[in-house]
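1. how would this look folded up:
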Amino acid sequence: MDSALQLIIGQVRAAAAAGTALRIRGGGSKDFYGEATTGELLDTLPLAGISSYEPTELVVTVRAGTPLAELEAVLAERGQCLPFEPPHFGGSATPETLGEGSTSRGTAAGSAATVGGMVAAGLSGPARASMGAVRDYVLGVTLLNGKGELLTFGGQVMKNVAGYDVSRLMVGAMGTLGVITEVSLKVLPLAPAEATLKFEMSQADALTQLNTWGAQPLPLNASCWVDDGGVPTLYLRLRGAVAAVDAACRALGGERQDNAATATDWALCRDQRLPWFLERGGRDLWRLSVPQTAPVMDLPEPPLIEWHGGLRWVRAAPEEAPGLRAAAAVAGGSATLFMAGSARSTRVEDRFDALKPPLDRIHRQLKKEFDPTGVFNRGRLYPDF
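-> The predicted model follows:
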């Protein structure tokens, strides 16, 4: 066991004995997400490095503090990638640095994002609807629980789960259950070909087309519908074999875009840095997760739509929050206050939909089991978690 890990274990055990709180933090790229938490800083950045990488097995094991950009660069050298396109954001992110007036572009601001934060936040990028989410690629984790015990779950193959899948339970837990120290991930080869098509069409037509195309054998990878300067526009990204992508382009029509130019735009979309996201005028940014088949929703303004209809971003004033939650519930989905407006201070219960009683009970039991004294990230997800 190396000295960095020993220091963190000692810090957790001391906090557990004293009943004090710890605030887990890597690069700080997702500080804006969820409610702010207090406590002594537990820095995961010293836990850095790629422990093992087997390109032929499509598996990589990485320590939690490893920069996400570093991992992606190593994978790219071998023609591989994280297909769920995790967002990078910037260092020490806040609504101000990620909102109005932000000039950060592309991946230059993404060096702060870490692998541990990627798993803990559980956020996926534009390709999520076609390629799956973060949790679908987590094979195993090593975790430090609230007692200072180092536990390992899962492994380095897909068929290793017996009983409760604890490894994937850590995805999206926001560090409330423990400190991820190492994670094993499934990776995939880069697609041989890519193309982005542009269509001018209404929101209703775009949703209809996306559902129609989704039922066909097309190499769909990502989509983005947005009111682009008053022109309703759908961008559709295809990835796959060269012949499949070329055939799809011919069949679908639209205006084929330059790949080099759209690569930057898709990265900006991944990190919520497109002009549509930045021009919020102090409003909150909401993330509505709904079925892909959900029709046009009654929202304060036309949303930006990703995931073939399944993810709808909405800019809204604080007083419009109840209506957004109601609209998402009617559609069979959920609403999350993803990024508060620069002039707004929110309580934690404003961020996520309240858990229903059975699920709330499970969450509390898990918290008690992994972190019995409530050491980690108090209040990050819910007020009394």
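
2. alpha carbons only for contacts and neighbour counts from here, please
-> Will do.

3. do I have it right that residue 239 meets residue 219?
-> Yes - Residue 239 lies in contact with residue 219 (Cα atoms under 8 Å); the separation is 5.6 Å.

4. so which of these two has more stuff around it?
-> residue 239 (22 against 19; other Cα atoms under 10 Å).

5. still on that earlier bit, residues shared between the contacts of residue 239 and residue 219?
-> residue 245 (Cα atoms under 8 Å, 6 or more residues apart in numbering).

6. gap between residue 183 and residue 145?
-> Taking Cα to Cα, to the nearest Å as the measure, residue 183 falls 15 Å from residue 145.

7. who's more crowded, the two?
-> Ranked by neighbour count (other Cα under 10 Å), residue 183 and residue 145 place residue 183 first, with 27 against 23.

8. output the contacting helices and strands for the helix or strand harbouring residue 325.
-> Assigned by DSSP states H and E, residue 325 belongs to helix 321-330. On a contact count with 3 or more Cα pairs under 8 Å, 6 or more residues apart in numbering; DSSP states H and E, helix 321-330 meets strand 334-339.

9. please give me the structure for this one as well, since I'd like to look at both together:
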Amino acid sequence: MTMIEREWAERVRAAAAAKTPLCLRGGGTKDFYGRAPAGEVFDLRANSGVVAHEPTELVVTVRGGTPLAELEAVLADKGQYLAFEPPHFGSGATVAGCVAAGLSGPRRASMGAVRDFMLGVKLLDGRGDVLKFGGQVMKNVAGYDVSRLVAGSLGTLGIMLEVSLKVLPRPVAEATLRFELDEATALRRQNEWGGQPLPVSASLWTEGVLHLRLSGAEAAVGAATERLGGERLDSAEASALWTAVREQTAAPFACGTDEVLWRVALPSTAPALALGGRQAVEWGGALRWVVAQAGDGRVRARAAELGGHACAFRGGDRSGEVFQPLSAPLAGIHRRLKQAFDPAGIFNPGRLYAEF
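-> Below is the predicted model:
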């Protein structure tokens, strides 16, 4: 164990003995997400730095408190990147915060989610013990894949000391196309394109305009661009657009003080939400965003009607349940996992669901 790990283990044991809740925090850029943070703040940024990077093996191991921007710069120097395109939501974003939130950006539909790139994790559990799961190669899993389990856990299972991630080479070529389409037509077109060998890496529909990003080999991107048509954006405009989508600084994601930004996961073939207000569609139709007045219960009901689920992503009352309510069997699994990793219930209590 490193000196930091020993110090943190002692603090965790003391907190567990005293039943003192701990609010695990890196840069705090995702404090808005999930239920309201509670407990004594435990700053995790001191545990920082890249432990190992094997460019030829497409693997990087990094300490949890490492700034996400620092990791991305290290990868970019070798022509690589995090293919799930994680949002930062602020300059202080850390690697552990990225994994704990489990959020993926515009490439998620084509490249996979955070959990799909998790290879291993070193975790400090609620007993003050350091646990290691997974490893640094792709085929390393036997038994429960705990390294993937922590993705999206919002720090409720333990402190991520180190994370091993799969990385990929940056695409050789990219192009962004613009189409003026109504929502129904945009959804239909994207589902048609999704069944074809097209190098689509991101999509965004909002206010009658569909943007489609193509990524891959020069020949593949060029052929797809010619085949699909549309208006091609210049590279600077395209880069600014997808950064604004990833970081939610684009207009459709703006949320007033009395509003809630809802994140709705649906089958890509589902029809429009038809709820009015500002809306956006990503991931080929599988992710819908809608801004609604706080207290508007129609969003979750409409999501269920269309075979999906909804999360109150940003804004509104964070003391209630913001994620989709769990079924009894799933709630039981969550409860047992929490008991196994954090028996005293000190890590980010209530951040995911009220009882966890």
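
10. please pull up the equivalent of residue 59 of structure 2 in structure 1.
-> Using TM-score structural alignment as the criterion, residue 59 of structure 2 maps onto residue 59 of structure 1.

11. need the contact list for the nearest residue to that match once chain neighbours are set aside.
-> Excluding the flanking residues, the one nearest residue 59 of structure 1 by Cα to Cα, 6 or more residues apart in numbering is residue 186, at 4.8 Å. By Cα under 8 Å, 6+ apart, the residues touching residue 186 of structure 1 are 58, 59, 60, 82, 137, 138, 139, 156.

12. how about the second one, what does it touch?
-> Pointing back at residue 59 of structure 1 there. For residue 59 of structure 1, counting by Cα under 8 Å, 6+ apart, the contacting residues are 53, 156, 157, 184, 185, 186, 187.

13. just tell me what the last one corresponds to in structure 2.
-> Residue 187 of structure 1 is assigned residue 167 in structure 2 as its aligned equivalent, the criterion being TM-score structural alignment.

14. what ranges do the helices span in the stretch 151-300 of structure 1?
-> 166-169, 203-214, 242-252, 259-270, 275-278 (DSSP state H, counting those that start in this stretch).

15. mind putting those helices in a markdown table, distance to residue 329 of structure 1 and mean neighbour count included?
-> Putting the helices of the stretch 151-300 of structure 1 into a markdown table (distance: least, Cα to Cα, whole Å; neighbours: other Cα atoms under 10 Å) gives the following:
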| stretch | distance to residue 329 of structure 1 | mean neighbour count |
| --- | --- | --- |
| helix 166-169 | 24 | 19 |
| helix 203-214 | 19 | 16 |
| helix 242-252 | 33 | 15 |
| helix 259-270 | 25 | 17 |
| helix 275-278 | 23 | 18 |
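
16. now these in CSV, with distance to residue 348 of structure 1?
-> Conversion of the helices of the stretch 151-300 of structure 1 to CSV gives the following (distance: least, Cα to Cα, whole Å):
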stretch, distance to residue 348 of structure 1
helix 166-169, 21
helix 203-214, 32
helix 242-252, 44
helix 259-270, 24
helix 275-278, 22
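
17. in stretch 368-380 of structure 1, what counts as buried?
-> 370, 371, 372, 373, 374, 375, 376, 377, 378, 379, 380 (16 or more other Cα atoms under 10 Å).

18. stretch 306-316 of structure 2 too?
-> Residues 306, 308, 309, 310, 311, 312, 313, 314, 315, 316 are the ones in stretch 306-316 of structure 2 that count as buried (16+ other Cα under 10 Å).

19. go ahead and confirm the fifth one touches residue 324.
-> Yes - with the criterion set as Cα under 8 Å, residue 311 of structure 2 and residue 324 qualify as a contacting pair; they are 6.0 Å apart.

20. circling back to that earlier point, check which residues of the helix holding residue 325 of structure 1 are buried.
-> Buried residues in helix 321-330 of structure 1 (16+ other Cα under 10 Å): 321, 324, 325, 327, 328, 329.

21. residues contacting the corresponding residue of structure 2 for the fifth one?
-> In structure 2, the residue equivalent to residue 328 of structure 1 is residue 303, according to TM-score structural alignment. Counting by Cα under 8 Å, 6+ apart, residue 303 of structure 2 makes contact with 264, 265, 266, 273, 309, 310.

22. tally of neighbours for residue 78 of structure 1?
-> As a burial measure, residue 78 of structure 1 scores 12 neighbours (other Cα under 10 Å).

23. separation between it and residue 240 of structure 1?
-> Residue 78 of structure 1 sits 17 Å away from residue 240 of structure 1, going by Cα to Cα.

24. residue in structure 1 matching residue 205 of structure 2?
-> Using TM-score structural alignment, the partner of residue 205 of structure 2 in structure 1 is residue 225.

25. how near is the closest residue in space to that match that isn't next to it in sequence to residue 382 of structure 1?
-> Nearest residue to residue 225 of structure 1 in three dimensions, chain neighbours excluded: residue 234, at 4.3 Å (Cα to Cα, 6+ apart). Going from residue 234 of structure 1 to residue 382 of structure 1 by Cα to Cα gives 36 Å.

26. thank you, goodbye.
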